[in-house]
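Chemist: what follows is a predicted structure for the sequence shown.
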Amino acid sequence: MPQITVRDLSGNDEVREVPEGTTAGEVYTDRAVVVARVDGELKDLSYIVSGGEALEPVAVDSEDGRAVLRHSTAHVLAQAVQQMFPEAKLGIGPPIRDGFYYDFDVARPFTPEDLAALEKRMQEIIKSGQRFHRRVVTEDEARAELAHEPFKLELIGLKGGSAADADMSDVMEVGGAELTIYDNIDGKTGQRAWCDLCRGPHVPTTRVIPAFKLMRSAAAYWRGSEKNPTLQRIYGTAWESRDALKAHLAFLEEAERRDHRRLGTELDLFSFPDEIGSGLAVFHPKGGVIRREMEHYSRLRHEEAGYEFVNTPHLTKGQLYEISGHLDWYAEGMYPPMELDAEYGPDGELKKAGQKYYMKPMNCPMHNLIFDARGRSYRELPLRLFEFGTVYRYEKSGVVHGLTRARGFTQDDAHIYCTPEQMAGELDSLLTFVLDLLRDYGLDDFYLELSTKDPVKFVGTEDVWEQATETLRAAAERQNLELVLDPGGAAFYGPKISVQARDAIGRTWQMSTIQVDFNLPERFGLEYTAADGSRQRPVMIHRALFGSIERFFAVLLEHYAGAFPAWLAPVQVVGIPITDGHVDYLTGVAAELRKAGIRIEVDTSDDRMQKKIRNAQKQKVPYMLIAGDEDVAAGAVSFRYRDGSQKNGVPVADAVAEILDVVQRRVQV
């Protein structure tokens, strides 16, 4: 009898003898288990175990379990589409974060009514209890069976990673050493109802799919290339229970309410005029106030930490990016060059060739030129250069997304040049600095990610990499935060720590990054004079705290749902007179607050008081100061907060003191 090692759902291992022909499903009878991991590889529960294997259960509510559930639901969607649209040709249908999609070649785009009808058909398929059956086929058999599916035939040619442009979604269809087709076997008749080319694995039957919803449809290029045909993509989501689906849909509603693009329009903060171009934002006066306050506080903190401010131009000769290597490594992300400075004689003959100028995608090469502008001594190190530097990156139109993925943005960019002996202390203080500053802006739920060397693509010696990686690791561990490893995820020039911050609704955003660079100091020939008079290469540390002002603005806007803390709010106080006769009194109160640096407006519109209050609430103003006859007589105001609570008869001096205290302490109200 085969002997196997079985891990249960609690993580306990047991060595068992099982009869020949035993399946993983017979080992794991708990309905929560949808697939098994056999010697580290996911397998269907119909997999027949053999001696010496180690089995682990994969529950439907785990990350892998949900991915399998969603991929199986994608198959049900594809079956429903081909039943309702027999001419539809199949693309691919992988699981994605929180859901799945499937691409189809159809005569027209799908409508909302189509999605509703497809959901109904999918429910029928799920209730029928179809079984997912894996079948190994040869390439010739697959081509014969799928002769009517041109996109599947193309994928067959990618079997085993034979094509260099095969991505993970392609591999999901054909990956591994063998081709497999999954048949959907009808639960009543035992006949094949549908089939698809797929690597798998899948849940045992469609009845295991408890809750799903089709979300939307969109056009998508086949295999992500604009050179390929346009298909129609249907997005959906699937979860292990109806409660989990309900919670996810509620989360999406809240995320939509917080969408920075929507709030940017509602609160009149910024816009993306078509006349300027995609991914290029303009900030309106109120958005400009928030941005100014963000930058101002950051400047103050950097000055306290010993940074020196620099400024560099928006474009440069191409030679600079030849030296840095960006034209070798990053050309596709750069705007095309401009040919300038050519000189011609009277007869039109070229006397001096022009040069290529590029909009800068990075600030670091220019900072290196500042370091190299004169001789440097070890006494000057560490040298901390900081800039709010605007850069331009030509993001593809499909990935541009409001302020979080823009084509023009301003980085809060710092580069630290230090000796090898100073590196540990700098990395430690850098990480403390960025975490403390992020907390000041209201983010306080973090974990850290350490990206280590790609074993193939790297520059520098093994010893230096190991030293830098372990120094980063030690600095991260001293923060007493969760540390997640990203093996092989570093850029070729050095290891990296990234700060991952969770916002008010639990989404994770990559914020600050700290990266050690062995490459640019070498390429630019940077040196300093050491204490013994020798010329030494400095260690270069890249550090972006916000990433970009625009992206950080968007993160904070969504984190606070537009209700910024008073110190960042574009309008901190609105004065609301009960009648026109109280305008002058509140104007005087406003003048006193303005002298103290508070941003206040007095609503002198013809609206009734209750309408003025509603308007201030819609604009998410932290404080409303209301004044009527009794307030004027007492030298007081009625103090109304953003949550609707109110204090009456507050002396003006006390009101001013309270507002100033909250603003100066940078707390949320």
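Modeler: Received, thanks. Just so it is clear, the structure is predicted and the values come from calculations on it, not from any experiment.

Chemist: drop to CA atoms for contacts and neighbour counts, all remaining ones
Modeler: Fine.

Chemist: pretty sure residue 420 sits against residue 538.
Modeler: Yes. The pair residue 420 and residue 538 qualifies as a contact (C-alpha atoms under 8 Å) at a distance of 7.1 Å.

Chemist: those two: which has the busier surroundings?
Modeler: Neighbours were counted for residue 420 and for residue 538 using other C-alpha atoms under 10 Å; residue 538 has more, 26 against 15.

Chemist: what's the distance between the more buried one and residue 434?
Modeler: 22 Å (C-alpha to C-alpha, to the nearest Å).

Chemist: go on, residue 586?
Modeler: Residue 586 is 41 Å from residue 434, by C-alpha to C-alpha.

Chemist: ok, these two, which is more surrounded?
Modeler: Taking other C-alpha under 10 Å, residue 586 and residue 434 do not tie; residue 586 has more neighbours (25 against 20).

Chemist: now for the helix or strand harbouring the more buried one, which elements pack on it?
Modeler: Using DSSP states H and E, residue 586 sits within helix 583-595. Counting contacts by 3 or more C-alpha pairs under 8 Å, 6 or more residues apart in numbering; DSSP states H and E, helix 583-595 is packed against strand 573-577, strand 600-602.

Chemist: then this one, side by side with the first:
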Amino acid sequence: MKVPAGTTAGDVVRQAELPSQGEDAIVVVRDADGELRDLAWAPESDTEVEAVAAGTEAGRSVIRHSAAHLLAQAVQDLFSDAKLGIGPPVKDGFYYDFDVERPFTPEDLQALEKRMKQLAKSGQKFSRRTLDSIEAAREELADEPYKLELVDLKSDSEEVDTSEVMEVGAGDLTVYDNVDRHGEVVWGDLCRGPHVPHTRFIPAFKLTRVAAAYWRGDQNNQQLQRVYGTAWESKDKLDEHLEWLAEAERRDHRRLGAELDLFSFPEEVGSGLPVFHPKGGIIRREMEDYSRRRHEEAGYEFVNSPHITKSALFETSGHLSWYKDGMFPAMHLDEERNADGEITKPGQDYYLKPMNCPFHNLIYRSRGRSYRELPLRLFEFGSVYRYEKSGVVHGLTRVRGMTQDDAHIYCMPAQLQDELKSLLEFVLDLLRDYGLEDFYLELSTRNDEKYVGDDESWRIATEALREAAESSGLELVPDPGGAAFYGPKVSVQAKDALGRSWQMSTIQVDYHLPELFDLEFTAPDGSKQRPIKIHRALFGSIERFFGVLTEHYAGAFPAWLAPVQVVGIPIADEHVPHLQQVQKTLRGNGIRMDVDVSDDRMQKKIRNHTTQKVPFLLLAGGKDVEAGAVSFRFRDGTQINGVPVESAVGALQRWIGRRENASPTEENVQAELA
């Protein structure tokens, strides 16, 4: 649409008879520069704009930011001493930070949401106002210390943190007033905008939780109360999202880890340091064993390195310069003193390793290398330790101690492109074997403020990764500045059953560390040349991958990964020997089967093992024993009766042996038996 000079965007929207209600309601417009503008905006010259509907990502973001203002108004209505932090839209919702005398309770959230609904229904207008100067802003915001700090930040520099851009941004300092139906300003907030025209354009929202948050993310600053919420263009979309959240809660790997007795985080061990129980240990072993087998087939050589090292190794690699904040503190060891307490042998600093790569460089350098050995693929399940801050640690997906399935490939420059393509194919195929199917790729390029090496090697490495990624046929998303200090990377982003994206495998090209460690190979002409190093973690870490798979399958692991694959359930005690004979046969074929000989009734046994998400239950009564048969019972409640033991054993062997990822049901197992 064209908005004539001096005419508001809202006038043009109304003249065009575009929707003002529902999911297609126009909430803002986008100008020729891509900037979102309020409907009250009137350009100084004729301007082409695009109408932005509530049901678009941009429209939802505006609705959510407006809902954050509604929340802040409700908080200051009910808690008059509350001081305002910031309130940006985020993925699927919004938050606002507050300085209040006491933490918010669940009852407070209910009261705040009720007040927000009253305010939304009242139809207050969002009215934009430009402040005349920094001094005027300081005067108006004298009672809001956190807003004053943002104003001072604005006066010092045009550069602001992304989380604060909705407050100050570039250009003028502006306030959005909430104006009631009588034309009176009832509340206001420092904000760049834009916002919906009035509060009735916020049709569906819910407050979800409260968390502690430090002002501007700095632990040295005041701790605030952060209230999270979600807002959508319709009640149906809100209900759909809330059901999604409920399903995500049901799939939470921390909850399932306890319910299924897979792992725990004992307080005595420490934050972010999990221990795996026997059932979790089986799943982990199966994950690792299959990965080892695939790596052997692909020509990898297995190595092992210690958990700690002298500081000199990480000084050489650069990790102590670039990564020290993510490492555990040094252990000062090996110092010797005489009887008088005088040092006779200086001590040395040792560090828990955050990375395996420097050790692999030493293995490569341990003897001369010929071009005939390249590419040399070294692989290790290596335990590493990273000092994640306590607020970042989260279940298995963000831990302090982890095992990486780490590989480093040393190759000649002429081999780089083919190696990257085959490596990416290998990574994607292996992830598919574990049941992940929906991928896209992310290309992380150099951070110009944090990198080592020369421009040309970075250019070559980046283009090689780009070409390999594009040849995969997957979507490639740019990640400017996201590379490690020593080289660019491609990361595989996998979507789980709920559509959430998880970073899985990473592939990095590194010209720098071979230089630092003086790595060489003898070329065909006898000259000494430098190899290129490729860093590759396939799962990222075993722990994180375990957590992702737990949520992807909602704890109902494929039979080949399940800790207990089969449980025999006798109808009466006299049927136990029959099932124990089946158990002996299956265990002899490497299948994990238990027989439930407890005193519980059969229906309770079925319920217990279904709750534990065992993929196959084998039931046996008198007729089954007489016929030499068993009956299958599946997690979805379906059943196949009277299956000859030999057929049942064969079906289980085939199903588990081919690593079938589907959950067994009457329909798909019946096809297996046919």
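Modeler: Happy to help now that I have it. None of these values were measured; they are calculated from a predicted model.

Chemist: let me see the contact set for the most centrally placed residue in the first structure.
Modeler: With the centre of the first structure defined as its mean C-alpha position, the nearest residue by C-alpha atoms, centre = their mean is residue 509, 5.4 Å away. Contacts for residue 509 of the first structure (C-alpha atoms under 8 Å, 6 or more residues apart in numbering) come out as 500-503, 555.

Chemist: go again using 7 Å as the cut-off
Modeler: 500-502 (C-alpha atoms under 7 Å, 6 or more residues apart in numbering).

Chemist: same check on residue 647 of the first structure?
Modeler: Contacts of residue 647 of the first structure (C-alpha under 7 Å, 6+ apart): 638-640.

Chemist: try it again with 6 Å
Modeler: By C-alpha atoms under 6 Å, 6 or more residues apart in numbering, the residues touching residue 647 of the first structure are 638-639.

Chemist: how close does the counterpart of residue 319 of the first structure in the second structure get to residue 359 of the second structure?
Modeler: The equivalent of residue 319 of the first structure in the second structure is residue 312 (alignment by TM-score structural alignment). Per C-alpha to C-alpha, residue 312 of the second structure is found 12 Å from residue 359 of the second structure.

Chemist: and the two? Which one has more around it.
Modeler: Legend: neighbour count by other C-alpha under 10 Å for residue 312 of the second structure and residue 359, higher for residue 359 (19 against 14).

Chemist: with adjacent residues omitted, what lies nearest to the more buried one?
Modeler: If the residues on either side of it in the chain are set aside, residue 359 of the second structure comes closest to residue 305, at 6.5 Å by C-alpha to C-alpha, 6 or more residues apart in numbering.

Chemist: pretty sure that neighbour sits in a helix.
Modeler: No. Residue 305 of the second structure is assigned coil when assessed by DSSP: H, G, I helix; E, B strand; the rest coil, not a helix.

Chemist: measure how buried residue 189 of the second structure is and give me the count.
Modeler: 20.

Chemist: quick one: it is in a strand?
Modeler: Yes. Assessed by three-state DSSP, residue 189 of the second structure belongs to a strand.

Chemist: what sits against the alignment partner in the first structure of it?
Modeler: Correspondence of residue 189 of the second structure to the first structure, assessed by TM-score structural alignment: residue 196. By C-alpha under 6 Å, 6+ apart, residue 196 of the first structure lies in contact with 181-182.

Chemist: what of residue 395 of the first structure?
Modeler: residue 407.

Chemist: what do we get in the second structure for it?
Modeler: So residue 395 of the first structure corresponds to residue 388, using TM-score structural alignment.

Chemist: so how far is the helix or strand hosting residue 460 of the second structure from its chain's centroid?
Modeler: According to DSSP H and E, residue 460 of the second structure maps onto helix 455-471. How far helix 455-471 of the second structure lies from its chain's middle: 25 Å, per C-alpha atoms, centre = their mean, to the nearest Å.

Chemist: same thing with stretch 389-396 of the second structure?
Modeler: Distance, centroid of stretch 389-396 of the second structure to centroid of chain: 12 Å (C-alpha atoms, centre = their mean).

Chemist: in the stretch 401-550 of the second structure, which spans are strands?
Modeler: With DSSP state E, counting those that start in this stretch as the criterion, the stretch 401-550 of the second structure has strands at 401-411, 438-444, 476-479, 489-495, 501-510, 521-522, 528-529, 532-537.

Chemist: which secondary structure elements does the last one sit against?
Modeler: Applying 3 or more C-alpha pairs under 6 Å, 6 or more residues apart in numbering; DSSP states H and E, we find strand 532-537 of the second structure packed against strand 401-411, strand 501-510.
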